[in-house]
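Peer 1: Sequence first, then the predicted structure:
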Amino acid sequence: MKKIITVAIFALICSLNTAQAQGGGQMDPAQMLEMMKQRVKPQLIEKTKLTDAQADKVLEIQLWSQGEMRGMRDLSEDERAAKMKSVNEEKTKKFKAIPLTDDQIKSVNDFYEEMRKNRPQRGGGGSK
């Protein structure tokens, strides 16, 4: 009986570790923002010449934008385009409220576009 209980506990621990490892990509927004501040913020400041406070606000807005874009796979192409346009317009309004100039907004958008181009592609395994 002790062996069965020991094996059951061991299996439970293994399954919890596996589930935790697989769920590693799911962070709460606060963790994601902190990670972005550590990894992205220095490059953002360097390439866009924003202040530290401006960069923090840009990262918060970018995180909000990413959250709004999630789940768009289920939408039709037209619905997806409309949603993206709406989110991008709202993002620009939020950037202007920081306040950022039009040139700063352009440099931020260029920075994120460059990041998207340089990001390794997920899944598929195909080459470009």
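Peer 2: That came through, no problem.
Peer 1: only C-alpha atoms for contact and neighbour calcs from this point on.
Peer 2: Fine.
Peer 1: count of neighbours near Arg39?
Peer 2: By other C-alpha atoms under 10 Å, the residues close to Arg39 number 11.
Peer 1: Kindly report the same for Arg80.
Peer 2: Burial measure for Arg80: 16 neighbouring residues, criterion other C-alpha under 10 Å.
Peer 1: ok, second structure coming up, stack it against the first:
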Amino acid sequence: MKKLVLLTLMAGALMATTAQAQTAQAAAAEPAKESAKATPASTANPGMDRASLLEKMKETFKAGMIEKTGLSAAQVDRVLELNLDMRLTASRELQGLSDADRSARLAELKADKMKKFSEFLTADQIKSVDAFYAEFAKNNPPKQSN
């Protein structure tokens, strides 16, 4: 579970960094009046909008998750949507928070996600999803940047 949180935070940080860089480039190119408009992280990169990210997640996880967890395709789609929503929310809301505030907000987001999972998954199914992500993280460690 800790690896899942770490992967989620890393992905969120990457998306936030990309969005900040693009916002900075846009601000330098536009007049000061125009640059005052904030660009949401989810729409900062046309290739990285929510729909594109969701499709990429489905390509990466859907078949394996169905096979390993026994969930239906609709359940897997819903799990992936909720995970993506949490990642996007975390990347947007955790920026600039102190470590204590970040931990507290992340715990709230995780609790909300688990509550939503429990609306359409059993406790055993939730455990199988967690095990699937843990195995995926174990087999696909984050790449070290030099």
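Peer 2: The structure has been received and is ready for your questions. Only a predicted model underlies this, so the values are computations on that prediction, with no experimental measurement involved.
Peer 1: so what number do they get for TM-score?
Peer 2: For this chain pair, the superposition-based TM-score is 0.69 by TM-score structural alignment, normalised by the length of the first structure; 102 aligned residues with a C-alpha RMSD of 2.3 Å.
Peer 1: Distance check, the aligned residue in the first structure for Thr89 of the second structure against Gln62 of the first structure.
Peer 2: Thr89 of the second structure is assigned Glu68 in the first structure as its aligned equivalent, the criterion being TM-score structural alignment. Separation of Glu68 of the first structure from Gln62 of the first structure (C-alpha to C-alpha, to the nearest Å) stands at 10 Å.
Peer 1: re earlier: for the match of Thr89 of the second structure, what are its contacts?
Peer 2: Contacts of Glu68 of the first structure were listed using C-alpha atoms under 8 Å, 6 or more residues apart in numbering, and they are Val87.
Peer 1: Buried ones in the helix or strand hosting it, by neighbour count?
Peer 2: Following DSSP states H and E, one finds Glu68 of the first structure within helix 52-69. For helix 52-69 of the first structure, the buried set under the neighbour-count rule, 16 or more other C-alpha atoms under 10 Å, comprises Gln54, Ala55, Asp56, Lys57, Val58, Leu59, Glu60, Ile61, Gln62, Leu63, Ser65.
Peer 1: could the residues you listed be laid out in TSV, adding distance to Glu77 of the first structure?
Peer 2: Below are the buried residues of helix 52-69 of the first structure laid out as TSV (distance: C-alpha to C-alpha, whole Å):
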residue	distance to Glu77 of the first structure
Gln54	34
Ala55	32
Asp56	32
Lys57	30
Val58	28
Leu59	27
Glu60	27
Ile61	24
Gln62	22
Leu63	23
Ser65	19
